[in-house]
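**Q** The following comprises the amino acid sequence and a computationally predicted model.
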Amino acid sequence: MTSIINTATQAAHAAAASLVAKAQIKPGDAIPSTQNLLKEDAADKPLASLSLTGKNVIVGVPGAFTGTCNKQVPGYIEKYEAFKAKGINEIFVVAVNDLFTMKAWKENLAPNGTPVRFLVDDTGAWVTSLGLLFDATPLLGAPLTEGDKVDFIAVEQVPSDIQVTGAETILAQLS
């Protein structure tokens, strides 16, 4: 009985995700507005907007504390200065999580702090507008931006492999 309920729930979630999904963002597209969609410091205080100036890396992850993300995100923390040296203004890690979990994950990954910004899209609205909301499908993406325009986007076909969204690979894309 449990497997029937789980299967039905998964099918309903997949159907709902496909209804709200839009085409995946691509180079040349503007980053959708983040107005009041993302949170960083307080669960009841969304960011008015995400100010993107210069080149930025936005690392979209399926969730805090997941196996793949625990392998992927530390590279961005460790190589932060190398990214800065390549002209990256800011690195953002965005997950469809609650703020409390994301803060705990950041503390776990960087107990001494990090300038990498961890943001939550607790409703999934912003990730949906990027076309990167998924239902357990391989859509682990990392857009690079120039201001509010997408310059490059890397999307993993097999998220657990971290072939195209790892810090080393993204760093190599920068001139």
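**A** Yes, it's here.
**Q** C-alpha from now on. contacts and neighbour counts both.
**A** OK.
**Q** for the chain, what spans make up the strands?
**A** Ranges of strands in the chain, per DSSP state E, are 55-61, 88-95, 117-120, 140-146, 149-156.
**Q** Report the buried residues of the lengthiest helix in the chain.
**A** With secondary structure taken from DSSP state H, the chain has its longest helix at helix 2-20. Judged by neighbour count (16 or more other Cα atoms under 10 Å), helix 2-20 contains no buried residues.
**Q** here's the one I want to compare it with:
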Amino acid sequence: MVMIKVGDKMPAGTFTQITKDGPQKISAEDFFKGRKVVLFSVPGAFTPTCDAKHLPGFVEKAGDIKGKGVDAIACMAVNDAFVMKAWGKSQNTDGKVEMLADGNAEYTKALGLDMDATGFGMGIRGQRFSLVVDNGVVKQVNVEQKGEFKVSSADFVLTQL
């Protein structure tokens, strides 16, 4: 699988979110259509860097990011929707960051941004990255080097808007 790049259209696929009516599937096409979205991905909910820095940075900077014409900020992880909802609640994401579950890593694989974390007992996960997407077309791709947290941060994404 080839990694997504600037100018590509976001692939077809689905995410899952927990709503008041339970788990709901959302098509990627509907999610990205007609709006500017910052999508970032973390290797796992509640994992150290993700929980201490990555998601909190986007929650903290949500107003600044949306002030630059971004309609939505979304956090995606290869976790189930119930875990993503609980993590979002613990990080106070309501109204700031949408929590998208990619439970079987299908969307992450379609982006070409999966990684094998079986050595850590975590199975297939998503790499740490951020994308700026405008009406379904990728405008920025920021993929972290292994073990780093720089180019996918809220502060770095702000410099690209």
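**A** Nice, thanks for sending it over. Small disclaimer: the values here were computed from a predicted structure and weren't measured.
**Q** counterpart of the longest helix along the second structure in the first structure, which residues?
**A** What stands out as the longest helix in the second structure, according to DSSP H, is helix 55-66. The alignment of helix 55-66 of the second structure onto the first structure (TM-score structural alignment) spans residues 73-84.
**Q** Next, the distance between the ends of the matching stretch.
**A** The first residue of stretch 73-84 of the first structure is 16 Å away from its last residue (Cα to Cα, to the nearest Å).
**Q** Quick one: distance of that stretch to the chain centre.
**A** Here stretch 73-84 of the first structure is found 15 Å from its chain centre; the criterion is Cα atoms, centre = their mean, to the nearest Å.
**Q** what about the helices in the second structure?
**A** Ranges of helices in the second structure, per DSSP H, are 28-32, 48-49, 55-66, 81-90, 106-111, 154-160.
**Q** Aligned counterpart of Ala12 of the first structure in the second structure, please.
**A** Ala12 of the first structure maps onto nothing in the second structure when the alignment is built from TM-score structural alignment.
**Q** how much space is there between Ala12 of the first structure and Asn6 of the first structure?
**A** From Ala12 of the first structure to Asn6 of the first structure the distance is 10 Å (Cα to Cα).
**Q** again, but for Ala104 of the first structure
**A** From Ala104 of the first structure to Asn6 of the first structure the distance is 28 Å (Cα to Cα).
**Q** excluding its backbone neighbours, what's nearest Leu171 of the first structure?
**A** Nearest non-adjacent residue to Leu171 of the first structure, counting by Cα to Cα, 6 or more residues apart in numbering: Phe83, 6.4 Å away.
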